[in-house]
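Novice: build me a model:
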Amino acid sequence: MWTLSRIAVYPIKSLDPVFLEQTKIRPSGALVGDRQYALFDQAENVINGKKYPDIHRIRSQFDLAQQTVSLSSPDTSPQTLVFHLIEQRTELENWFSEYFHQQVTLKENSESGFPDDLAAPGPTIISTETYEELARWFPEITVDELRLRFRANLEFTGDFPFCEDRLYSTTDSPVLFQIGSIILAGSNPCKRCVVPSRNPLTGDTDSKFMKTFIRKRKETFPTWAPLELFQNMYRLAVNTRLSRQPNEHSDMMRVGDPVEFLT
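Specialist: Purely as a prediction, here's the structure:
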């Protein structure tokens, strides 16, 4: 039986995660609090790890109950400063503006957040076994660091590496699965950018990471997985959609919940 083992939300897109014991899901499919905020540069483009590698050097800690974020970076000052996400928005934007050397705006979307895949804005999901397999491909990278590189929302204890690839299909009927009282539909394997090839704390890029990943993914690709959904092999984890509208008062998923196939 598959079991949910970890829940991660990223309150500000591209910054550090918060690990939770339980969470609810919004009608859009996004986990409550995930990518609720995002930074935008002076050209109104989102500031993310793909475009701004220096963002990896920012350390952030969130208190979701108090709605605060603690920020520090060796590029500015080792001093940690605490900001209220709402009441100190101007001060917070000034901190990011100084860091990125341009005017930065912090925007909020409490309904759907700022997902990468607009067609499948639900939580991304991956198995612990997959992370452990990747750690064998890259012995210098720990499982915990791989979590920070690939930034999945949900992690489950499965039965073999890449078993999460069973959560989507090439047919018109999506694979439905349930965690707690929340029903999700698997959409597609998550397309990757340059971010996983970088050290998540420094932003330094390993020039061989992508080539090694693609080569090993080809060598270990499951015979039962839908190859036609892999335009290239640089894909990992599963994008999802919400299958039905949640009940905001009762729908919940918790660490320890079974991950059960419905179709």
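
Novice: from here on, just use CA atoms for contacts and neighbour counts.
Specialist: OK.

Novice: which residues are contacting the longest strand along the chain?
Specialist: In the chain, assigned by DSSP state E, the strand with the most residues is strand 182-191. Strand 182-191 is contacted from outside by 25, 120, 122, 124, 165, 167-169, 174-178, 229-230, 234-244, 246, 251-253, using C-alpha atoms under 8 Å, 6 or more residues apart in numbering.

Novice: to compare against the first, here's the next sequence to fold:
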Amino acid sequence: MAHISQLYIYPVKSLGAISLQQSEVTSRGLRYDRRWMLIDEKNRFLSQRKYPQMSLFHLILQENGIKVTYQPTGQHIIIPYKPQTNTVVEVDVWDSLCTGNYVSEEVDEWFSTLLNITCRLIYMTDDSLRQVDERYAGPGHITSFSDGYPILLISEASLADLNTRLTHPVSINRFRPNIVIKGTEAYLEDCLQHFEAGGISFYGVKPCARCVMIGVDPLTANTGAEPLKTLASYRKVNNKIYFGQNLIHKGEGTISIGDELNIKQLGDAAIVKVVSVQV
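Specialist: Got it, this is the predicted structure:
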């Protein structure tokens, strides 16, 4: 039976993941997911695409905020759950304009020193409503500072299939999913149009296009051509390489590891058919 096997959030866009046993699902995705984001002096967001060392920041949810530790040195800081300033800034996330509040000068200085770039941390407040792309989802669906959609889903079977094609297997963390499912065939998520879990309806709206960021090893920050090179050999359509399914949802509540998927609707795969592995 298909079920949720792993849950992840990424409170600060492009920093490390937090693994959860359960998560509250809010109107804009999993609670705390990508509500914070680092920006440079020109209000452009920072990501591992340019700064792979961002993967080396480890995050833990605490009562007084999010503890962020820079793994190479052990230095840490607490990000408060609410910003300490009222200063609002407009930012652009992949041609999607939205706003955020500066968090604090102390946090800005800490990240600027460790990343060796002048940057500031912003938080998306509840009144900042960033609409997802209406070409793929109707109006009223919002997200935080994600690349485009509130939730990303990948199956363990898809990762397992990819790893049979790689010389050096990779972990699921390369792909930064929110929901990982088990008990399906590989790439079922390509066809997953509607399912329920935890009493919430989820809808697959657009396969996730991949970039060089999945070449960053989240444990070392080393970069390489894989797994993007291998994915391109069998998951490329119209010059884009796909792995995973973007979701929107209807309803709020809690989802947990072990929750079964009640699959309501499957469609035709938008991705090229899986080819056999040549041994």
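
Novice: circling back: of the contacts of strand 182-191 of the first structure, buried ones?
Specialist: Buried by 16 or more other C-alpha atoms under 10 Å: 25, 120, 122, 124, 165, 167-169, 174-178, 234-243, 246, 251-253, out of the contacts of strand 182-191 of the first structure.

Novice: how about the helices in the stretch 151-263 of the first structure?
Specialist: Secondary structure of the stretch 151-263 of the first structure by DSSP state H, counting those that start in this stretch: the helices cover 209-220.

Novice: thinking again about what came up before, out of the contacts of strand 182-191 of the first structure, which are inside strands?
Specialist: 176-178, 235-242, 253.

Novice: which of those sit farthest apart?
Specialist: Spatially, the most separated pair among these is Arg235 and Met253, at 25.7 Å (C-alpha to C-alpha).

Novice: would you mark the buried spots in stretch 202-216 of the second structure?
Specialist: So, applying 16+ other C-alpha under 10 Å, buried residues of stretch 202-216 of the second structure: 202-210, 212-216.

Novice: in the first structure, what residues pair with that stretch?
Specialist: Mapping stretch 202-216 of the second structure onto the first structure (TM-score structural alignment) gives residues 184-198.

Novice: endpoint to endpoint, the matching stretch covers what distance?
Specialist: 30 Å (C-alpha to C-alpha, to the nearest Å).

Novice: and if you look at stretch 107-114 of the first structure?
Specialist: By C-alpha to C-alpha, one end of stretch 107-114 of the first structure lies 10 Å from the other end.

Novice: show me the contact partners of it.
Specialist: Identification of contacts with stretch 107-114 of the first structure by C-alpha under 8 Å, 6+ apart yields 13, 26-30, 33-40, 121.

Novice: between those, which is nearest Gln79 of the first structure?
Specialist: For the contacts of stretch 107-114 of the first structure, the residue nearest Gln79 of the first structure by C-alpha to C-alpha is Leu39; the value is 21.3 Å.

Novice: you'd agree the closest one is in a strand?
Specialist: Yes. Leu39 of the first structure sits within a strand when classified using DSSP: H, G, I helix; E, B strand; the rest coil.

Novice: tell me the counterpart of Phe83 of the first structure in the second structure.
Specialist: Using TM-score structural alignment, Phe83 of the first structure sits opposite Ile78 in the second structure.

Novice: OK, contacts around its match?
Specialist: If you count contacts by C-alpha under 8 Å, 6+ apart, then Ile78 of the second structure has 64-68 around it.

Novice: go again with 7 Å.
Specialist: 65-68 (C-alpha atoms under 7 Å, 6 or more residues apart in numbering).
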